[in-house]
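> predicted model follows, preceded by the sequence.
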Amino acid sequence: MLNTFRIISLIEGLSYLILLFIAMPIKYLGENPYPVKIVGMAHGVLFIFFAIALFITISKYKWDKGFGFQLFVYSLIPFGAIVIERKIKSL
């Protein structure tokens, strides 16, 4: 489950970066809202998968709830997936 969580975390983090740094500029600079609709929906679904995987991983490995909350907060910031990966590797 840990490897699954790590993969979901990285994919979700990548979708967030694509949304912020590719789709959003296309929307506002190129005046085309469709990339945000598509990438935004995909990112939303991936974020839900991330949250579920995080909950399952916290339960299975009996991580401290504070550590789980910290990982959740990191998922909300750009490049947070990199920090999450480092935190998990340091365990």
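Yes, it's here. Please read these numbers as outputs of a predicted model, since none were measured by experiment.

> could you use CA atoms for every contact and neighbour count after this?
Will do.

> so what touches stretch 79-87?
The contact list for stretch 79-87 (Cα atoms under 8 Å, 6 or more residues apart in numbering) reads 6, 9-10, 12-14, 17, 71, 74-75.

> again with stretch 48-68
Residues contacting stretch 48-68 (Cα under 8 Å, 6+ apart): 1-2, 4-5, 8-9, 12, 72.

> which helix of this protein spans the most residues?
Ranked by number of residues, the top helix in the chain under DSSP state H is helix 34-61.

> chain center to that helix: distance?
Offset of helix 34-61 from its chain centre (Cα atoms, centre = their mean, to the nearest Å): 6 Å.

> next: stretch 60-76.
Distance of stretch 60-76 from its chain centroid, counting by Cα atoms, centre = their mean, is 13 Å.

> comparison target, given below:
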Amino acid sequence: MTNLFKFIAISEGISYLVLFANMLIVKALNPPLYKTLLFPIGMAHGVLFIGYVIVAFVITKRQNWNIKELFIVQLASLLPFGTFYIEKKFVKNV
């Protein structure tokens, strides 16, 4: 389950950055392409975000996280590059 969380954390972080790139770069350069890419990128990011939150709750006991650490892990999902930090610093291989 820990490997699944690591995979989801990295994938969610990448999808977040791709979503930002679509909003900031592609929208300025090619608005029709932006609209075409928005739904699939947004849907993938949404599914990965929900998976990250659910799997974080599931592995809380296995990782010996207290409430504060779980809150930090959940908060990191809202910040760009946050999930990369969590994957490196908080997730221990059990």
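Arrived safely. Computed from a predicted structure; not experimentally measured.

> re earlier: from the contacts of stretch 79-87 of the first structure, which land in strands?
Per DSSP state E, strands hold no members of the contacts of stretch 79-87 of the first structure.

> need the three-state assignment for W63 of the first structure.
Under DSSP: H, G, I helix; E, B strand; the rest coil, W63 of the first structure falls in the coil class.

> and it, how many neighbours?
Per other Cα atoms under 10 Å, the neighbour tally for W63 of the first structure reads 12.

> what does it align to in the second structure?
With TM-score structural alignment defining the correspondence, W63 of the first structure maps onto W65 in the second structure.

> ok, R86 of the first structure next?
R86 of the first structure maps onto K88 in the second structure, by TM-score structural alignment.

> ok, back up a step: tell me the buried residues in the longest helix of the first structure?
35-36, 39-40, 43, 46-47, 49-51, 53-55, 57-58 (16 or more other Cα atoms under 10 Å).

> how big's the offset between it and the second structure?
Average distance, helix 34-61 of the first structure versus aligned residues of the second structure after superposition (mean Cα distance after the TM-score superposition for the first structure): 1.0 Å.

> got a list of what the residue minimising distance to the centre of the second structure touches?
What sits nearest the mean C-alpha location of the second structure, by Cα atoms, centre = their mean, is E12, with 2.8 Å. E12 of the second structure makes contact with 45, 48-49, 52, 83 under the criterion Cα under 8 Å, 6+ apart.

> kindly recompute the last result at 10 Å.
By Cα atoms under 10 Å, 6 or more residues apart in numbering, the residues touching E12 of the second structure are 6, 18, 44-52, 77, 80-84.

> still on that earlier bit, of the contacts of stretch 48-68 of the first structure - the most surrounded one?
S9 leads the contacts of stretch 48-68 of the first structure on contacts (other Cα under 10 Å) with 26 neighbours.

> return the distance of that residue relative to P33 of the first structure.
Distance from S9 of the first structure to P33 of the first structure, counting by Cα to Cα, to the nearest Å: 26 Å.
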